[in-house]
Every structure is written in structure tokens, then in C-alpha cells.
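# Show me how the following folds:
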Amino acid sequence: MAAGSTSLKSLDRYLYTVGGEDRIVHRFDFNTIIYATDNFSEANRILPRYGVTMYKGRLQNGQDITITQYSKAFTYKQCMNEASILVKVEHQNLMQLLGYCIHGTKVYLIYDFALNATLADMIYDPMCNLLDWDKRYKILLGVARALAGADLFRHWALVYLHRHAPIRIIHLDVQPANILIDESYNPRLSGFEVAVTTSETDCVSLDNVFGTVGYIAPEYHMTLRCSTKADVYSFGMLVFETITGKSIWNLSPLRPVEYVHKNWLEGTLSDIIDPQIDVDPVSMTKFAEIGLLCVQRLAADRPTMEEVIGMLLGTSPLTRKLARIIVKWRKSPKWPILGIPETDLGSTSLSGKKKKKKKKKKKKKYQSI
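Presented below is the predicted three-dimensional model:
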């Protein structure tokens, strides 16, 4: 979308009507945004994402809000995508859209949330000692709540997006910078700029690879096709970062998956666990194994988010399956991460037929936000 006045008028009209009669999206004036953020002060600025800046603020009526600023023309479409999804969902671990503001060439989305920090701010900061294991566990469960399926898990976030939302959603960018934390350490999943909707087949084909490098599922990277199992992969990487307290890029010269697998295999997980976590080694081993299950090479081998929650709570029958898989893992000196079949999308409804190979492959573009 171009940055001209016509496109901004179209964006204004779209945002004003996107909620329809059921969800009113308010149009805020710029002075309200200035007041709420104390003129966009650095104290209210949150760690920026690619093309997007976030602020925390407070309206004159005392309501705490979070504001996302889209300042580049190429982010307008992402802004529209985020708004179109958020007006259709409602969950305690998802961001709730209040309204928007357009000023000059900048677009602001306003959310009903008292933001304290992002998970990235907290786990990547070696001086931050606020996240004990109970809080990290609470955050992981909250994110999973936003993503799954059976009635028992309908209030879990990723479970909600995958199964119980009015539209089935694949987030495609589950990572610490998109997990917002309030003062009580309740998480809200944000960053729906590249999220996609899918049908009951749980499979979608895209033109480009979007998301954040390092969290992108291999089958999506290789075939431009993905399912909800792509979010499961990203969640597995999130588990690794949560228990190590480090970015996946700072874990080791090895690939993060190989690094965790190597230490798990050698019984040296205690060497990579965040020293600020005071928890027994058995529990940490369990969480490392859950993460490894989530990032398995074949999407079909990965658990669903319902099953992940069951394992996190210790109630899933997959715990027994995990014991059998562990035996297989111990026989494998290296973690198999490459070589994804084109039909491996983790969906039981796929026909399994291979697509005809094209003579020329399009160059994949990455959009990290």
C-alpha cells in the first residue's frame, strides 16, 4: 500500500468499519495519544519490532493502554491484517483492540492492556531477576492458552486460536517480543500482523515466508505451506528460551535445537539452564523434552497445542508416548532438522499427494517483524 493520502484515507475507512456492528473500533484523536504516552517518552517506549514501535500509556480516564505505531508504508497492510483478526477474537491472553489513530503517515492501534514489558525484555536482560520459574511457567501456560481444541482446553490461548476462535488462526510469529506481560505477569499474545486464517483442512499456502527467522517451522520455510503445527514449532523454541534465559541466537554456535538436544542427550542440561531459575533438574528435563517434541523435524510428529498443554500440566497421555520417543532420541547422536517432505504439514486431512515440482523456484522473501 502506498504512503499517499488516498491510501491513508482507505486505511482510515477500513479501520473504522472493520469491526462491523458487533465490535466498534474507536477513532482516537492524536492529542489523546500524545497525552497517554507523555508525548511518546522514552520511558513509555517498548522494545521495537521490525517496522513497528510500541508504547505503553494511560488515557485521561485512567485506563491503561498499549499503542502500536506503524510508521512505514509497507506496514499498513500488516496493520490491517492485525485489526481484521483482533476484532474477531476475544480471549484473556490475547490483545483486545480498542481503536486507532492516523496522524500524518503514521498509524496507531490502541489496545486495552496495561503493559509492563515484553517477555523478550525480561528474559534477555541478564540483570533482570524478576522471572522466577513459577512466573515463567505461568507465562508459557498463558501463551498456550491463546493457541487448542478439546473443551477441556478451550480457554488456552493458542488452543483458542487453533480450534475455538470464530475463525481458525495460525499466528506464524510466536516469539518473546510478541508476548506482552502485565504487572501480575499475565501474558498477552500480540503481533498478528502476519497471522493467517485457515479452514478445517488446517493447511494454507503462502507466497512468501513471513515471521521471525529462527522461529519459522522448516516445512513452512521449504514449501511455503504451513499448518497450526508451525505455531507448535515456534512454541518449542519459546520453551528453550524460557528455560535458558537466552535468545536462541545466543545459545551456541550450533543450531538451537541441536544444542538443546546435545545437552539433553549428554545429561548436561543444568549447564544451559538459566541460573536464576531455582527448580529441580527433573522438571527442567521435562520441559526441555516438551520443547524438543514441539520442534521435531516432521510436522506430523509434533504434538498439537492441546497435547502440549496436557504435558505442561502433567495430565496428557502423551507423557507415555514421550517415554518411547526418548528411547529413539537416545539412539540418534544428531538432531535431524533438515529434509522436510513437501507434503509434511502435520494435518491428518491432507491427501498426501505431492505437488508437481516447478522448473524454477521463486526466491523466498523474509519479512521479520
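# For the rest of this, base every contact and every neighbour count on C-alpha atoms.
Noted.
# what secondary structure does residue 66 sit in?
When classified by DSSP: H, G, I helix; E, B strand; the rest coil, residue 66 comes out as strand.
# now the nearest residue to it once chain neighbours are set aside: how far from residue 32?
In space, and not counting its chain neighbours, residue 66 is closest to residue 56: 4.5 Å by CA to CA, 6 or more residues apart in numbering. Computed with CA to CA, to the nearest Å, the distance linking residue 56 and residue 32 is 13 Å.
# Second input sequence below; structure requested for side-by-side comparison:
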Amino acid sequence: MFLVYNFLSGGNLETFIHQKSGVDKQWPIIYKIAIDIAQALTFLHYSCVPRIVHRDIKPSNILLDEELNAYLSDFGLARLLEVSETHATTDVAGTFGYVAPEYATTCRVSDKADVYSYGVVLLELMSGKKSLDPSFSEYGNGFTVVAWAKLLIKDGRFSEFFSPELWELGPQENLVAMLRLASSCTGETLSVRPSVKQVLEKLKQLHS
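Next comes the predicted model:
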């Protein structure tokens, strides 16, 4: 069997986040990438039969073309869910820092585990930080971009979260709204975490 992929000359999102210049990291591009990934996940969770849970959403598994359109890749850990199934019980797979807490502790994976990982990716995309960034060492071992975002949101210190170029150019109101949305995606419990369809609807409201 052969798998055929388009050649995507933009590299992966991990390289974009951590190596690209500030010129590329402006709201229109950040917003488009966020939308592209949310649309891909919405397709997997709602249009595929059986539904597909990716289980390994992270920047290195998101590829970019020359126009910075984003594509999900690496479905090696994906699981199928029948329409009637709310979750699957399986060995924990994925990458530390992106795995949803309920999946890590109970081995029960659902489509909302992908939403959690997507939220982490958004936080990295906006801040320029890694999920387990060395700069978090002052907060103690295991401190992540998720905890950092929640801390800054709680204290109202929004400007400290974003890369300086992104915050300066704005629009700051939309950036804060996307930060809050990404943080909601990383809610500790399934009941408070939105579906990716809800995330996509809220993202579309931020278009300007």
C-alpha cells in the first residue's frame, strides 16, 4: 500500500512558531492557521463515519504550504469512534504536554481530547512558547503553557502572554478572545470543554 501526500513547502507549525520572524506572526496569519486546524478537526469529528480521533495533535504534526495554509498530518495514533460511541478505552498515546488530563488518568479518549491538544497548540501559536517551555522553570517542575495562560488570565496580565510583535500589532481584543477560547479548550473536565464545532463557531466570530 502507498500513501501519497502533497508536498507542503512551508514546513511544520513547530518550526513556524519557534523559528519564523515576527513579520509572519501577525493576527491574520495566526487566525487563519487556527481556523484551518479547527476545520480539519471538525471534519474528522463530525463528517467522517466512523468518526476519527487524531490523538496526537501538536505543532510538529501540522504542516504548512507556501501560503501558510495548515494541514493535519500523522494519523498513526488515530482511533475510530462509531457515531453511538462517546469514547474509547485504550492505552494512553500522544505527546506529553498535549495529552488531555482525563485521557492520561483514565485511558478513556474522546473527541474532546483532541480539543484539549488543539487548545495547547493555540496557546503555543500565540505566545511563541513551547508547551513545556524552559522559561516556566521558575514556577516548578511540570508547569506548562496551559497553567501559565490560566495564571495570566486570572491576573488580567494579557499582554504578557503574547509575543511582543503580535500584541503590539493587535487587534488586542481579538487576541484576548482567542486566548480565552484556547484556555477553555484546555479545561480540566469534559463538561466545561467545548466541542471543536463550538470552537470553530467562536473563532469565526473573531473574523475582522
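# quick one: TM-score?
TM-score for the superposed pair, counting by TM-score structural alignment, normalised by the length of the second structure: 0.89. Supporting figures: 197 aligned residues with a CA RMSD of 1.6 Å.
# The residue nearest to residue 66 of the first structure falls within a strand, correct?
Yes: inclusion of residue 56 of the first structure in a strand is indicated when three-state DSSP is applied.
# That one matches what in the second structure?
The criterion is TM-score structural alignment: under it, residue 56 of the first structure has no aligned partner in the second structure.
# before we move on, what about residue 228 of the first structure?
Across the alignment, which pairs residues by TM-score structural alignment, residue 228 of the first structure is matched by residue 111 of the second structure.
# Could you find the counterpart of residue 124 of the second structure in the first structure?
The alignment partner of residue 124 of the second structure in the first structure, by TM-score structural alignment, is residue 241.
# Would you confirm that its match contacts residue 247?
Yes: the pair formed by residue 241 of the first structure and residue 247 meets the contact definition of CA atoms under 8 Å, at 5.8 Å.
# Now do the contacts for the match of residue 124 of the second structure.
123, 247, 248 (CA atoms under 8 Å, 6 or more residues apart in numbering).
# before we move on, back to that, more neighbours, residue 56 and residue 32 of the first structure?
residue 56 (25 against 15; other CA atoms under 10 Å).
# For the more buried one, give me its contacts.
Residue 56 of the first structure makes contacts with 37, 44, 45, 46, 64, 65, 66, 67, 114, 115, 116, as judged by CA under 8 Å, 6+ apart.
# Counting neighbours, which of these comes out on top?
The most crowded member of these is residue 67, carrying 29 neighbours; neighbours defined as other CA under 10 Å.
# Against residue 90 of the second structure, how distant is residue 7 of the second structure?
Distance, residue 7 of the second structure to residue 90 of the second structure, using CA to CA: 33 Å.
# and what of residue 59 of the second structure?
Residue 59 of the second structure is 23 Å from residue 90 of the second structure, where distance means CA to CA.
# So which of those two has more stuff around it?
Neighbour tally, residue 59 of the second structure and residue 90, criterion other CA under 10 Å: the higher count belongs to residue 59, 22 against 12.
# Surely residue 62 of the second structure and residue 75 touch.
No: contact criterion CA under 8 Å: residue 62 of the second structure and residue 75 do not qualify, at 11.0 Å.
# Which one of the two is surrounded by more residues?
Neighbours were tallied for residue 62 of the second structure and for residue 75 using other CA under 10 Å; the higher tally belongs to residue 62 (20 against 14).
# Can you tell me what that one aligns to in the first structure?
Mapped onto the first structure by TM-score structural alignment, residue 62 of the second structure lines up with residue 179.
# Now do the same contact list for that match.
Shown here is residue 179 of the first structure, whose contacts under the criterion CA under 8 Å, 6+ apart are 118, 119, 120, 143, 187, 188, 189, 190.
# make it 10 Å
Residues touching residue 179 of the first structure, when contacts are defined by CA atoms under 10 Å, 6 or more residues apart in numbering, comprise 93-95, 117-121, 139-140, 142-143, 186-191.
# For it, which non-adjacent residue is closest in space?
What sits nearest to residue 179 of the first structure in space, not counting adjacent residues and going by CA to CA, 6+ apart, is residue 189, at 4.9 Å.
# Please say which position in the second structure that neighbour maps to.
Aligned partner of residue 189 of the first structure by TM-score structural alignment: residue 72.
# mind listing what that match touches?
Neighbour list for residue 72 of the second structure: 12, 36-38, 40-41, 54, 56-64 [criterion: CA under 10 Å, 6+ apart].
# quick one: which helix or strand includes the most centrally placed residue in the second structure?
Centroid-nearest residue in the second structure, with CA atoms, centre = their mean: residue 118, separated by 2.2 Å. Element membership for residue 118 of the second structure (DSSP states H and E) is helix 111-127.
# Once aligned, what mean separation remains between that helix and the first structure?
In this overlay with the first structure, the average offset of helix 111-127 of the second structure from its partner residues is 0.6 Å by mean CA distance after the TM-score superposition for the first structure.
# What residues in the first structure pair up with the next helix or strand after that helix?
Beyond helix 111-127 of the second structure on the C-terminal side, the first helix or strand identified by DSSP H and E is helix 145-155. Applying TM-score structural alignment, one finds that helix 145-155 of the second structure aligns to the residue range 256-266 of the first structure.
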